[in-house]
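Colleague: Sequence plus predicted model, see below.
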Amino acid sequence: MEKPVFDFAMNSTRRHFLSRLSLGLGSAALGSLLVPDIFGKGGDEGGSGLIPGQPHFAPKAKRVIYLFQNGAPSQFELFDHKPLLNKMFGQDLPESVRGGQRLTGMTANQKNFPLAGSIFNFARYGASGAEISELLPYTSRIVDDICIIKSMHTDAINHDPALTFFQTGAQVGNRPSMGSWLSYGLGSENQNLPGFCVLLSRGLGNGQGVYSKLWTNGFLDSVHQGVQFSSGENPVLYLGDPEGMDRAERRRMLDKLAALNQGTYDEFGDPEIMAKIQQYEMAYRMQTAVPEVADMSKEPESVVKMYGPDCLVPGTYAANCLLARKLSEQGVRFVQLYHQGWDGHAALPKEIRGQCLDVDQASAALVTDLKQRGLLDETLVIWGGEFGRTNYCQGAFTQDNYGRDHHPRAFTIWMAGGGVKPGLVYGETDDFGYNIVSNPVHVHDLHATILNQLGLDHEKLTFKHQGRRYRLTDVSGKLVKGIIA
């Protein structure tokens, strides 16, 4: 007769508990303290994630900082200068250019698609002669350190699926995010900090929401989920000791809890139980590590000047960029920033000015700071949104007040460091900025290339779930060899 499921709980006597105690501490809780790498790396294919993982080949980068501009920045106002749109201002987009391509519900009923050129000036910078908008004076100074990709395209035309697609490789939710895949495949370099951290900020422009499914572990073990930092007094919520409990008592409580969890794991073999033990131990170590890394008071005046005064205001984009550098410097594998406010359906010229004031200086400062510290070569920095903006106006407009709808067919992002070619402009769009004419880069291609720079073959980094082997790039993706140094 099989033992009932509740048999272990019913027979957990004092003697049974004490006999399990040393086993639990030795194999789990203390193990993670005495042997730091025991839980530090990624996992076997479809397994528990406890077997140390290694890159498939020599990596060019060790970690990633992703500066996600949530809401979709307009490439026409920032990077993809199209003088023809100014010459044809107000004229209808030729049907031969649009080609019956998909529209959103916001412009599907428009009878006309009046072209709108940018009101902002562009100039050429750097050895590459890249054209950068006057809205980005700081970015123009680092143009020889970044790779501008003008030929990105995606499958999704609305924010939620497009944002989810960029973060997880799928338009539906509950798939592991990119940071979780990297944590699974490579683990963390610092046992006192999570391998995957999430930072949020919001600008003054029209915002789109962000939500925890974007940094979920999905079907991977929960140790790979992103840890969200807060802008309040406590960077990570609920990290402190409970009221009335000192550090020694906290340690004793965790030891006993680990022993109980270990006993349950021995009985039922659920790998998620081991993940819980790891999370408790990580939280204990983070109590010291997080306040230290989040402390900006020791940053020299030169660094504050570089990022701008907002870097001392928790929760701002500038503060999060500086915190991202500090976390990356301490070995955090993947730092994900989300900055909301780029959804320019109306009053775009006014809103985009404010957004650029928020992000331009700090984004450029991050690249410069990493370079000065000798960290840029091993840190891959990515800047961009979930899709682009249309070359035609949405709704009523004037020459200096217009809005743009969603455009998944062609848009711009930039990358820096991590073995990516600096000072390169890659890909090209047509004179209308509507279609790609050379070197298209799909989201799956971008994911494959990011994994490649960290020494991972995107076709081999898989996890078996419900009978199928999943990967970040699904069944697609190819390396963008033209941007790899």
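Modeller: That came in fine, so what should we check first?
Colleague: going forward, measure contacts and count neighbours with C-alpha atoms only.
Modeller: Will do.
Colleague: Would you state the helices of the stretch 201-350 of the chain in chain order?
Modeller: Shown for the stretch 201-350 of the chain, the helices assigned by DSSP state H, counting those that start in this stretch span residues 247-268, 271-294, 301-307, 317-329, 348-372.
Colleague: What of the stretch 1-150 of the chain?
Modeller: Under DSSP H, counting those that start in this stretch, the stretch 1-150 of the chain gives helices at 7-10, 14-24, 30-34, 75-78, 83-87, 95-98, 137-141.
Colleague: which of the ones you listed sits most buried?
Modeller: Greatest average neighbour count among the helices of the stretch 1-150 of the chain goes to helix 75-78 (a mean of 24), per mean count of other Cα atoms under 10 Å.
Colleague: what comes into contact with that helix?
Modeller: 82, 117-120, 132-133, 135-136, 388-389, 391, 411-412, 433 (Cα atoms under 8 Å, 6 or more residues apart in numbering).
Colleague: What subset of those residues is buried?
Modeller: Neighbour counting by 16 or more other Cα atoms under 10 Å classes 82, 117-118, 132-133, 135-136, 388-389, 391, 411-412, 433 among the contacts of helix 75-78 as buried.
Colleague: Among those, which one lies nearest to residue 281?
Modeller: Closest approach to residue 281 among those (Cα to Cα): residue 412, at 41.4 Å.
Colleague: That closest one: which element?
Modeller: strand 411-416 (DSSP states H and E).
Colleague: Also residue 185?
Modeller: helix 178-186.
Colleague: helix, strand or coil for residue 197?
Modeller: Here residue 197 is recorded as strand under DSSP: H, G, I helix; E, B strand; the rest coil.
Colleague: Show me the one of the helices of the stretch 201-350 of the chain that comes nearest residue 178.
Modeller: Here helix 317-329 is closest among the helices of the stretch 201-350 of the chain (Cα to Cα), at 16.0 Å.
Colleague: What is that closest one packed up against?
Modeller: strand 63-70, strand 196-202, helix 271-294, strand 334-340, helix 348-372 (3 or more Cα pairs under 8 Å, 6 or more residues apart in numbering; DSSP states H and E).
Colleague: Next up, a structure to set beside the first:
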Amino acid sequence: MNLQSLTRRHFFGASSAGLGGAALASLLAQQGFADAPPTPAVAPLPAKVKRVIYLFQSGGPAQHDLFDYKPLLNQKNGEQLPPEVRGGQRLTGMSAQQASLPLAGSQFKFAQHGQSGAWLSDLLPHHREIADDLCFVKSMWTEAINHDPAITFFQTGSQIAGRPSLGAWISYGLGSMNDDLPSFIVLVTANQGDQPLYARLWGSGFLDSKFQGVQFRPGAEPVLYLSNPDGVCRSGRRAMLDKLSALNRLQFEQELDPEIESRITQYEMAYRMQTSVPDATDLSQETDATFEMYGADSRTPGTFAANCLLARRLAERGVRFIQLYHQGWDHHGGLPAGIREQCRETDQASAALVKDLKQRGMLDDTLVIWGGEFGRTSYSQGALTANDYGRDHHPRCFTVWMAGGGVRPGMSYGATDDYGYNIVDPDGAPLTPTKDAFTPGAVHVHDLQATILHLLGVDHTQLVYKHQGRRFRLTDVHGHVVNDLLA
């Protein structure tokens, strides 16, 4: 090879064999002349959990009808939202067109449950059974007011598409706990026609493609193109992969492109998954008692209940990050009927997952998260009638819950005002949180992400990847660990 044909990749590939070359590559990266190598970060903190199961409720569940009990809304039902409560906060284009903003009390009854006294509506009868296992965060907030940027923000730490997803960051930072399944798996409830979901929500962005989520689908072929085509046996597939690997390695020696090595790794993983995936997704191995616990829907592949049961099976097999998506919570109108159906589909299975993990001794090292991209307004969008109302998007305060190792069970963190419109401190004084500084009692999206990484043993400020001359991280330049949530 002559000097004229010596490319940048060849230079770093050849020089990295020695300590001097490694030092030079590291120095150049520090000085901004080379991208950081895609090696997993070392977790510097003691990990409290090994895995995460994230039950993402796409569309924005109405917290006033589920978790955040506001009797004042019932007392003032139909009255106008006071201007001083709104405080000039922006509205969506839908609410901005309304002549009035009538307060909407919930049609559902609330009661306290468990020793913790957690408030739950009668839409969630199965949540009552796990009330003392849950850590409610009632003061979540975000800047995003529309679905796509809000979901993207929760999943990637940025409202702009293209960044690595939470699961990809975790896979990059901690690696895999097993050899036969991906470290990041995605399950989407089938036949949900509400707000669209995009594969970029579980993508790897600028990280290596091997860190992206792998979607499992219901049916005979959970992973597309995994099975051998007609006429190809397993030994034939093995021989083909061996030849393909040899060709890819020749190409790598010429180009030194790390994506080629990732391709080889993914081919080998797919080969092993031909055996591991059918075993993991075979729910017929479960007992009748387990199906009864998760509900009748758990026998139907692709339902939220079946996906919750599958998530437990994947967690048992060492999958580090399992992301469930369930759509249908976007109730701008017809909320009473719509949210009743959503809770019918999700309440029992969500509670069963927590109980199942607990009885198997897995909850201590598993973090379960439940929540959407924002909350809903305390006023009705559109007409308010005796039997019907809707709620618009509300990013300023909403509820998520967590359960499992490392979080304090049986607690509610943060509070909202009597109208459920703003976050307040324990004395009821309004809070005006900003993402630039941590506000006790309020939890920003980046704070939640920082806390999730902390529970996994990762300092969110140290999980960094250099791309195009800038150091990126999931929490950007923000985020604080919410220590009050930690056990």
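Modeller: Yep, that arrived. Keep in mind that what you see is a predicted model, and the values were worked out from it rather than measured.
Colleague: which residue in the first structure lines up with residue 89 of the second structure?
Modeller: In the first structure, the residue matched to residue 89 of the second structure (TM-score structural alignment) is residue 101.
Colleague: Residue 473 of the second structure now?
Modeller: Under the alignment by TM-score structural alignment, residue 473 of the second structure pairs with residue 471 in the first structure.
Colleague: try residue 231 of the second structure
Modeller: Residue 231 of the second structure maps onto residue 244 in the first structure, by TM-score structural alignment.
Colleague: quick one, what contacts its match?
Modeller: Residue 244 of the first structure touches nothing, counting by Cα under 8 Å, 6+ apart.
Colleague: repeat for residue 280 of the first structure
Modeller: residue 254.
Colleague: which residue in the second structure lines up with it?
Modeller: Under the alignment by TM-score structural alignment, residue 280 of the first structure pairs with residue 267 in the second structure.
Colleague: for residue 255 of the first structure, same thing?
Modeller: Match for residue 255 of the first structure (TM-score structural alignment): residue 242.
Colleague: Can you tell me the number of residues neighbouring that match?
Modeller: Neighbour count of residue 242 of the second structure, defined by other Cα atoms under 10 Å: 15.
Colleague: What distance do you get for it to residue 268 of the second structure?
Modeller: 9 Å (Cα to Cα, to the nearest Å).
Colleague: Report the central residue of the first structure.
Modeller: residue 336 (3.4 Å; Cα atoms, centre = their mean).
Colleague: Over in the second structure, tell me which residue corresponds to residue 319 of the first structure.
Modeller: Aligned by TM-score structural alignment, residue 319 of the first structure pairs with residue 306 of the second structure.
Colleague: what's the spacing between the nearest residue to that match once chain neighbours are set aside and residue 280 of the second structure?
Modeller: Among residues not flanking residue 306 of the second structure along the chain, residue 298 sits closest, at 3.9 Å (Cα to Cα, 6 or more residues apart in numbering). Relative to residue 280 of the second structure, residue 298 of the second structure is positioned 15 Å away (Cα to Cα).
Colleague: More neighbours: which of those two?
Modeller: More crowded of residue 298 of the second structure and residue 280, by other Cα under 10 Å: residue 298, with 23 against 19.
Colleague: so how many other residues sit close to residue 279 of the second structure?
Modeller: 12.
Colleague: Residue in the first structure paired with it?
Modeller: Match for residue 279 of the second structure (TM-score structural alignment): residue 292.
Colleague: just residue 374 of the second structure next, same as before
Modeller: Using TM-score structural alignment, residue 374 of the second structure pairs with residue 387 in the first structure.
Colleague: can you tell me which residues contact residue 177 of the second structure?
Modeller: Contacts of residue 177 of the second structure by Cα under 8 Å, 6+ apart are 183, 318, 319, 320.
Colleague: Could you rerun that using 6 Å?
Modeller: Neighbour list for residue 177 of the second structure: residue 318 [criterion: Cα atoms under 6 Å, 6 or more residues apart in numbering].
Colleague: What's the match for it in the first structure?
Modeller: Using TM-score structural alignment, residue 177 of the second structure lines up with residue 189 in the first structure.
Colleague: And that match, which helix or strand is it part of?
Modeller: Going by DSSP H and E, residue 189 of the first structure is not in any helix or strand.
Colleague: What separation is there between it and residue 32 of the first structure?
Modeller: 14 Å.
Colleague: So which residues of the stretch 101-250 of the first structure form strands?
Modeller: 122-125, 130-133, 146-153, 196-202, 227-228 (DSSP state E, counting those that start in this stretch).
Colleague: right, and the ones you listed - which one's nearest residue 4 of the first structure?
Modeller: Nearest to residue 4 of the first structure, of all these, is strand 227-228, at 36.7 Å by Cα to Cα.
Colleague: coming back round to it: now the helices of the stretch 201-350 of the first structure as JSON lines including distance to residue 480 of the first structure?
Modeller: Formatted as JSON lines, the helices of the stretch 201-350 of the first structure follow (distance: least, Cα to Cα, whole Å):
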{"stretch": "helix 247-268", "distance to residue 480 of the first structure": "44"}
{"stretch": "helix 271-294", "distance to residue 480 of the first structure": "35"}
{"stretch": "helix 301-307", "distance to residue 480 of the first structure": "31"}
{"stretch": "helix 317-329", "distance to residue 480 of the first structure": "25"}
{"stretch": "helix 348-372", "distance to residue 480 of the first structure": "22"}
